[in-house]
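J.: 3D, please:
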Amino acid sequence: MGTVAVQLAAARGITVVGTAGEHDIERVTALGATAVRYGDACVERVKAAAPQGVDVVFDASGAGVLADSVALTGDSARVITIADMAAAQHGVRFSAGGADPADDSLAQLVRLAATGELDVPVWRAYPLGQAAAAHGDIEARRNRGKVVLLP
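T.: The predicted structure is shown next:
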């Protein structure tokens, strides 16, 4: 869902439209985004929520939305994914992490966490020996929050 990305953008005053399942609409709204239900006709709902247009799309779902994301922004260079391995097929950048030293996002995250303004919901914690079960839950999209592995 991009929970942290939504909070960082909202804290910077950026207008965020976040897509979510019906059960997560309230949570996405509480994070500071205009929530839009994903699924059929999602593109039309996003356009209605952002009549001024969409500048950038950050895909954290890997749910096969890259073609629609490029259509929404009008330019594959304005779409980035951290979850969809088909990025290259759409001309979209895939980011595997790595921070720009000039970017103050980490410092901002620390400030938000220190003041209690950063919400990172934990869905379930698993002992390390159950890592395969945890991964299975993530792949099946059963989790509604972060999955934590414990030593």
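J.: make it CA atoms for all contacts and neighbour counts henceforth
T.: Noted.
J.: in the protein, which spans are helices?
T.: Read by DSSP state H, the chain holds these helices, from start to end of the chain: 3-11, 25-30, 42-49, 66-73, 105-114, 131-139.
J.: and the residue nearest to Val148 when sequence neighbours are not counted, what does it touch?
T.: Take Val148 and drop its neighbours on the chain: the residue closest to it by C-alpha to C-alpha, 6 or more residues apart in numbering is Ala125, 4.6 Å away. Applying C-alpha atoms under 8 Å, 6 or more residues apart in numbering to Ala125 gives the contacts 147-150.
J.: this one next, for a side-by-side:
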Amino acid sequence: MSIYDFTVKNIDGEDISLSKYKGKVLLIVNVASKCGFTPQYEGLEKLYDKYKDKDFMILGFPSNQFSNQEPGSNKDIKEFCQLTYGVSFDMFAKVDVNGEKEIPLYKHLKSEASGILGTKNIKWNFTKFLIDPYGKVIDRYGSITKPKEIEPEIKRLLGL
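T.: Model prediction:
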């Protein structure tokens, strides 16, 4: 099973098969608008701008599971991201990344790349999963890892 086997809803509520990203290096991030790490949107957008023409995409999944830091509607989240950070990478509908209602994609991501000390659960907003062009989960990065710190690995996967 690869990430291409999953279908998710985008921020506008449309079903999107992740197979549309075949051949791209992906960075999948659970995001939030009212978090201490929210300024990472800026770094994510810079990475996306730099490599989007080289088969790189960021997929943002808002989640309200951490201290109620993403309370808004999908429409509110989309407006905030575009107006505050100029986000142009793909954003998806608000989801659960842990627990009973977690989406199957996150269950898969967590089974492929555990966190520190082998933990499966996402600990906080802005946990990042790096996916190779074949849909394989390469690595998992915690919230404190800034997007620019992942750039060397992204470049390697892109063959740059």
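J.: TM-score of the superposition?
T.: The pair, once superposed, lands on a TM-score of 0.29 when counted by TM-score structural alignment, normalised by the length of the first structure; 78 aligned residues with a C-alpha RMSD of 5.3 Å.
J.: on that earlier part again, quick check: the gap between the residue nearest to Val148 of the first structure and Val4 of the first structure.
T.: For Ala125 of the first structure, the distance to Val4 of the first structure (C-alpha to C-alpha, to the nearest Å) stands at 19 Å.
J.: hmm, back to that, and the furthest pair within the contacts of Ala125 of the first structure?
T.: Val147 and Leu150 (9.9 Å; C-alpha to C-alpha).
J.: of the two, who's got more company?
T.: The residue with more neighbours, out of Val147 of the first structure and Leu150, is Val147; 18 against 11, by other C-alpha atoms under 10 Å.
J.: doesn't Ala132 make contact with the more buried one?
T.: No: using C-alpha atoms under 8 Å, Val147 of the first structure and Ala132 do not qualify as a contacting pair, with a distance of 11.9 Å.
J.: surely Ala49 of the first structure touches Arg37?
T.: No: with contact defined as C-alpha under 8 Å, Ala49 of the first structure does not reach Arg37; the gap is 10.9 Å.
J.: now do the SS call for Lys75 of the second structure.
T.: helix (DSSP: H, G, I helix; E, B strand; the rest coil).
J.: on that earlier part again, want to throw the contacts of Ala125 of the first structure into a markdown table with distance to Leu112 of the first structure?
T.: Formatted as a markdown table, the contacts of Ala125 of the first structure follow (distance: C-alpha to C-alpha, whole Å):
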| residue | distance to Leu112 of the first structure |
| --- | --- |
| Val147 | 21 |
| Val148 | 21 |
| Leu149 | 24 |
| Leu150 | 24 |
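J.: any idea which of those residues is closest to Leu66 of the first structure?
T.: So of the contacts of Ala125 of the first structure, ranked by how close each gets to Leu66 of the first structure (C-alpha to C-alpha), first place is Val147, at 24.9 Å.
J.: Val122 of the first structure versus the closest one, what's the distance?
T.: Distance from Val147 of the first structure to Val122 of the first structure, by C-alpha to C-alpha: 6 Å.
J.: name the nearest of the contacts of Ala125 of the first structure relative to Ala67 of the first structure.
T.: Val147 (28.4 Å).
J.: please name the nearest non-neighbouring residue to that closest one.
T.: Val147 of the first structure's closest residue in space is Arg124 (C-alpha to C-alpha, 6+ apart), at 5.3 Å.
J.: that neighbour - how many residues pack around it?
T.: Neighbour tally, Arg124 of the first structure, other C-alpha under 10 Å: 14.
J.: for Ala67 of the first structure, same thing?
T.: So Ala67 of the first structure, with other C-alpha under 10 Å, has 15 neighbours.
J.: likewise Val122 of the first structure?
T.: 12.
J.: any idea how far it is from Ala71 of the first structure?
T.: Taking C-alpha to C-alpha, one finds Val122 of the first structure at 33 Å from Ala71 of the first structure.
J.: ok, Arg45 of the first structure to Val17 of the first structure distance?
T.: In terms of C-alpha to C-alpha, Arg45 of the first structure sits 10 Å off from Val17 of the first structure.
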